[in-house]
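Novice: can't give you the sequence, but here's the structure:
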């Protein structure tokens, strides 16, 4: 209510730089004209410069912190992926290579994660307006209040690359399902495109749902995370992208078609059908359009465009 990529070598020689998760870009703010500063302000400015230098040195040594960096030993998108969400433009100390070619998997979808303890039925959902989130498509907030935590709902993504069928799982994330269905029924996703593809080892996903088209947009509100430690992100999983902050998802989501090793911080709320995975495989094999990519982690817009012509549910 997070984005991923092919890493370059770390400056300290510690192996490959992990990809970033699925996420939303920070919104750019115009610079403020300088004002006359007092001696105390000068001291504060000098102190701030020192802090920035120390942070830059830490970045050079260990990469971008938090959700924007996937520590493989820890998790294993963040980055959907950062999200989730999955997601960019973060300056990097070293230039990374584009995502490597994607190899078709020899197995079907991975087992879906399951909650160790079922949720209460119903649960209570609440959605928070976010005036800082770019929302070129104005939509009403989903309804607050009780929501069922059992059953599934089919959704069909008609795209320029082929149809992708989803099954939304209320038992995994009932409020996230309420949110997604609300956006679908309001036509929010129609005409939007998937802006981020990663085929890097450890982060193989397609990120979609941004009405702006560059990873910064959302519906104008946020939703709560519905996560638990046992979450995994195998082939066939549908999950929400977000920023580095908790409870910051909105409309962006990611579709996992391959190995994705990220922390259990991104809400899983459904699965992808076999024909949909075949469409994603085709998009992945087409690769990343490096002429348009500016994320810096090897991920970027897919060469095979994926535009939602119509998203429907019964």
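Specialist: Arrived safely. Keep in mind that what you see is a predicted model, and the values were worked out from it rather than measured. Numbering: from 1, shown residues only.
Novice: for the rest of this, base every contact and every neighbour count on C-alpha atoms.
Specialist: Fine.
Novice: give the contact list for the spatially most distant residue from the centre of the chain.
Specialist: Seen from the C-alpha centroid of the chain, the residue lying at the greatest distance (C-alpha atoms, centre = their mean) is residue 39, 43.6 Å away. Taking C-alpha atoms under 8 Å, 6 or more residues apart in numbering, we find residue 39 in contact with no residue.
Novice: do that again at 10 Å, thanks
Specialist: Contacts for residue 39 (C-alpha atoms under 10 Å, 6 or more residues apart in numbering) come out as residue 45.
Novice: where does residue 166 land in three-state SS?
Specialist: strand (DSSP: H, G, I helix; E, B strand; the rest coil).
Novice: near residue 143, how many other residues are there?
Specialist: The number of residues packed near residue 143 is 14, by other C-alpha atoms under 10 Å.
Novice: so residue 270: helix, strand or coil?
Specialist: Secondary structure, three-state DSSP: residue 270 is strand.
Novice: what's the span of stretch 212-221 from first residue to last?
Specialist: Using C-alpha to C-alpha, to the nearest Å, the end-to-end distance of stretch 212-221 comes out at 15 Å.
Novice: buried stuff in it?
Specialist: Residues 212-221 are the ones in stretch 212-221 that count as buried (16 or more other C-alpha atoms under 10 Å).
Novice: quick check, nearest of those residues to residue 204?
Specialist: The closest of those to residue 204 turns out to be residue 215 (C-alpha to C-alpha; 17.1 Å).
Novice: helix or strand for that closest one, just tell me which one.
Specialist: Remark: residue 215 resides in no helix or strand, with elements defined by DSSP states H and E.
Novice: hang on, isn't it packed against residue 208?
Specialist: Yes: counting by C-alpha atoms under 10 Å, residue 215 touches residue 208, with 8.5 Å between them.
Novice: residue 186 and residue 231: what is the separation?
Specialist: For residue 186, the distance to residue 231 (C-alpha to C-alpha) stands at 29 Å.
Novice: higher neighbour count, those two?
Specialist: Each of residue 186 and residue 231 has its neighbours counted (other C-alpha under 10 Å); residue 231 has more, 19 against 14.
Novice: those helices in this structure, which residues are they?
Specialist: Taking DSSP state H, the helices of the chain run over residues 39-62, 174-185, 274-286.
Novice: tell me which of those helices is the most buried.
Specialist: Of all these, helix 174-185 has the most neighbours on average by mean count of other C-alpha atoms under 10 Å, namely a mean of 22.
Novice: tilt between that helix and strand 268-272?
Specialist: Interaxial angle, helix 174-185 versus strand 268-272 (axes from the mean of the first three to the mean of the last three C-alpha atoms, to 10 degrees): 60 degrees.
Novice: got another, please set it beside the one above:
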């Protein structure tokens, strides 16, 4: 009977063959934020596979139990500090590429000379209470620029937070006007912190997105759009999701209230048991 190491090697080899076959197939059709059959990124974290997937063109962050036994070589997850190892220049150039049909009319933000200084406060009035968020330009300037622009334009008004998870992954996911998890603003942009600081070795190591952190949902690197997730408790994932801000004290109280109600039908992944609707967003630069 093969040992754990042998089984792990065989599983990885099988996965590699599947991904290569899928890649050849996917190259025959366009891939965008709205139209893609499946983009899967796996990271083995303490016996759990964490995936960023698109199930039926859906931007998701997903945790699944794995039957594969862990080995002593499995790295320990470290908590993200929310601080860059090296500061960015005073301004950066951001690229926002067209990507499919927008779920709701939205304009691309300007990507020229985007500031990396200061913060942007976005306040969501929701059906469950206020959620205040502080977005950090120094951490993720292009993401902050895009989300602030969408919020200021009214893109998030009258939209629901369509997904909630509990257990290994503790998030409330919002930002899709269609409410289905497949909608975006019609443009996409690159990953930032922590992805852009991770070398090839660190890219496969798990990290902890701490309670209160805000990160972008995606369907693979460079497919960030309008969807984001709020961590109401720590969540362990690969460093594949741009961490761009934190929820304030009032917002955490609202998230705790939503989390206590749970997921619809008592599941661990699905729509919130009670609807969470963003009725209005306001933006303040500082």
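Specialist: Perfect, I can see it now. Worth saying up front: this structure is predicted, and the values here are computed from it rather than measured.
Novice: run a quick neighbour tally on residue 145 of structure 1.
Specialist: Using other C-alpha under 10 Å, residue 145 of structure 1 has 12 neighbouring residues.
Novice: residues touching it, list them.
Specialist: Counting by C-alpha under 10 Å, 6+ apart, residue 145 of structure 1 touches 122-127, 175.
Novice: do residue 74 of structure 1 as well
Specialist: Residue 74 of structure 1 neighbours (C-alpha under 10 Å, 6+ apart): 261-263.
Novice: re earlier: nearest to residue 200 of structure 1, of the contacts of residue 145 of structure 1?
Specialist: Among these, residue 175 lies closest to residue 200 of structure 1 (C-alpha to C-alpha), at 30.8 Å.
Novice: can you find the partner of the closest one in structure 2?
Specialist: Aligning on TM-score structural alignment places residue 175 of structure 1 opposite residue 142 in structure 2.
Novice: those strands in structure 1, which residues are they?
Specialist: With DSSP state E as the criterion, structure 1 has strands at 123-125, 128-129, 145-147, 152-159, 162-169, 196-200, 203-208, 221-222, 237-240, 253-260, 268-272, 308-312.
Novice: kindly name the residues of structure 2 that line up with the third one.
Specialist: Translated: strand 145-147 of structure 1. Mapped onto structure 2 using TM-score structural alignment, strand 145-147 of structure 1 spans residues 112-114.
Novice: same check, this time on the last one
Specialist: Using TM-score structural alignment, strand 308-312 of structure 1 lines up with residues 278-282 of structure 2.
Novice: after superposition, how close is the matching stretch to structure 1?
Specialist: The superposed stretch 278-282 of structure 2 is, by mean C-alpha distance after the TM-score superposition for structure 1, a mean 0.4 Å from where its aligned residues fall in structure 1.
Novice: can you pull the buried residues of that stretch?
Specialist: Buried, per 16+ other C-alpha under 10 Å, within stretch 278-282 of structure 2: 278, 280-282.
Novice: for stretch 269-277 of structure 2, same thing?
Specialist: Neighbour-count burial for stretch 269-277 of structure 2 flags 269-273, 275-277 (criterion: 16+ other C-alpha under 10 Å).
Novice: in those residues, find the pair that's most separated.
Specialist: So, these by C-alpha to C-alpha: farthest apart are 269 and 277, at 17.9 Å.
Novice: just give the closest residue to the residue nearest in space to the middle of structure 2, not the sequence neighbours.
Specialist: Of all residues in structure 2, the one closest to the mean position by C-alpha atoms, centre = their mean is residue 217, 2.4 Å from it. Excluding its sequence neighbours, the residue lying closest to residue 217 of structure 2 (C-alpha to C-alpha, 6 or more residues apart in numbering) is residue 228, at 4.9 Å.
Novice: what do we get in structure 1 for that neighbour?
Specialist: By TM-score structural alignment, residue 228 of structure 2 lines up with residue 253.
Novice: hang on, that match packs against residue 84?
Specialist: Yes: using C-alpha under 10 Å, residue 253 of structure 1 is in contact with residue 84, at 6.9 Å.
Novice: the more surrounded of these two?
Specialist: Higher neighbour count among residue 253 of structure 1 and residue 84: residue 84, with 40 against 35, using other C-alpha under 10 Å.
Novice: measure that one to residue 165 of structure 1 for me?
Specialist: Using C-alpha to C-alpha, one gets 21 Å for the distance from residue 84 of structure 1 to residue 165 of structure 1.
Novice: roughly how far apart are residue 196 of structure 1 and residue 278 of structure 1?
Specialist: In this view, residue 196 of structure 1 and residue 278 of structure 1 are 18 Å apart by C-alpha to C-alpha.
Novice: wait, what's in contact with the residue nearest to residue 183 of structure 1 when sequence neighbours are not counted?
Specialist: Spatially, and ignoring its direct neighbours in sequence, residue 183 of structure 1 is nearest to residue 189 (7.0 Å; C-alpha to C-alpha, 6+ apart). Residues near residue 189 of structure 1 by C-alpha under 10 Å, 6+ apart: 137, 157, 180, 183, 208-211, 251-252, 307-312.
Novice: now, which of these sits nearest residue 55 of structure 1?
Specialist: Among those, residue 252 lies closest to residue 55 of structure 1 (C-alpha to C-alpha), at 28.9 Å.
Novice: residues in contact with the closest one?
Specialist: Residue 252 of structure 1 makes contact with 1-3, 22-24, 80-87, 180, 189, 194, 207-211, 215-219, 239-242, according to C-alpha under 10 Å, 6+ apart.
Novice: let's see 8 Å
Specialist: Residue 252 of structure 1 makes contacts with 1, 24, 84-85, 207-210, 218, 240-242, as judged by C-alpha under 8 Å, 6+ apart.
Novice: please list which of those residues are preserved in structure 2.
Specialist: Contacts from the contacts of residue 252 of structure 1 that recur in structure 2, judged by both residues aligned by TM-score structural alignment, their matches' C-alpha atoms under 8 Å, are 85, 207-210, 218, 240-242.
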